[in-house]
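K.L.:
Model the following, please.
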Amino acid sequence: MRDLARLFHSLEDETRLRILALLLATGELCVCDLIAALQLPQSTVSRHLAHLKNAGWLKDRREGVWIYYAIEPALPTLHDTLLPALRACLRESDHGQADLARLQGFGAGNRCA
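P.N.:
Sure, this is the predicted structure:
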């Protein structure tokens, strides 16, 4: 029951939903990309990323000093069941569309350099 509560608690915050929307749309992003797209401080973004990772939504990888996040490919069953509904809802979100447009406005290439 505790895992179920953690899962739904991870989805109750707007910032965490915005992060999920960006990752669902792009595949993988560096923390600096998320900071720029969300226009939030690094500490806030990192706290929400840790929450999503602890709830089983995300995986991370380190490349030099940068940490990249993506949706966990081997999601638990309940997560995997909720993912299509989340994807559909978040795709239509005004915040999600604005965040994605802001991210795309930074252009391709290494935004973290």
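K.L.:
Please count neighbours and contacts with C-alpha atoms only from this point.
P.N.:
OK.
K.L.:
all strands for this structure, in order.
P.N.:
Ranges of strands within the chain are 28-30, 58-63, 66-71, based on DSSP state E.
K.L.:
another one to check against the first:
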Amino acid sequence: MDLENAKVQMRKGILEFCILHIISRGEVYASDMLEELTSAKIMVVEGTLYPLLTRLKNSGLLDYKWVESVSGPPRKYYILTDTGKIFLEQFGETWNELQASVNQIIHESFHHHNKESEEEGV
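P.N.:
Predicted structure coming up:
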């Protein structure tokens, strides 16, 4: 199994969650989202972000508004819809449950390995 591919798949799985969280803070421009996702090491490129934003909009989870810019063309700022806020809250509950489950398994594995080491006299 390719570790890099596994890491990419894990990041893809939580990308929507992260995007919705970023937008939940208030109106946000796509390049600002891209910058935050990149700095958080959630590898994403414009070619991934824009289709995802379109899909989330078509699903009714977010909307956008155009804002005039003094330095060029108008900018599209994304906002969560009421449906998006509910979805994010439910997604957050699922994330917390999943995180607790994974941590429980990891903790048990750690405990098991330490117990084996003690039994071997290490």
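K.L.:
Columns distance to residue 79 of the first structure and mean neighbour count on top of the strands of the first structure, output as a markdown table?
P.N.:
Below are these laid out as a markdown table (distance: least, C-alpha to C-alpha, whole Å; neighbours: other C-alpha atoms under 10 Å):
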| stretch | distance to residue 79 of the first structure | mean neighbour count |
| --- | --- | --- |
| strand 28-30 | 18 | 18 |
| strand 58-63 | 11 | 14 |
| strand 66-71 | 11 | 17 |
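K.L.:
how about those strands in a markdown table, adding distance to residue 10 of the first structure?
P.N.:
A markdown table is the format used below for the strands of the first structure (distance: least, C-alpha to C-alpha, whole Å):
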| stretch | distance to residue 10 of the first structure |
| --- | --- |
| strand 28-30 | 19 |
| strand 58-63 | 11 |
| strand 66-71 | 14 |
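K.L.:
check contacts around the aligned partner of residue 76 of the second structure in the first structure.
P.N.:
Here residue 76 of the second structure is matched to residue 67 in the first structure, going by TM-score structural alignment. Neighbouring residues of residue 67 of the first structure by C-alpha atoms under 8 Å, 6 or more residues apart in numbering: 30-31, 60-61.
K.L.:
which two in those are spaced the farthest apart?
P.N.:
31 and 61 (10.9 Å; C-alpha to C-alpha).
K.L.:
joint contacts of the two?
P.N.:
67-69.
K.L.:
Of those residues, which is the nearest to residue 56 of the first structure?
P.N.:
Looking across these and measuring by C-alpha to C-alpha, the closest to residue 56 of the first structure is residue 69, at 12.2 Å.
K.L.:
pretty sure that closest one is in contact with residue 33, am I right?
P.N.:
No - between residue 69 of the first structure and residue 33 there is no contact under C-alpha atoms under 8 Å: 10.3 Å.
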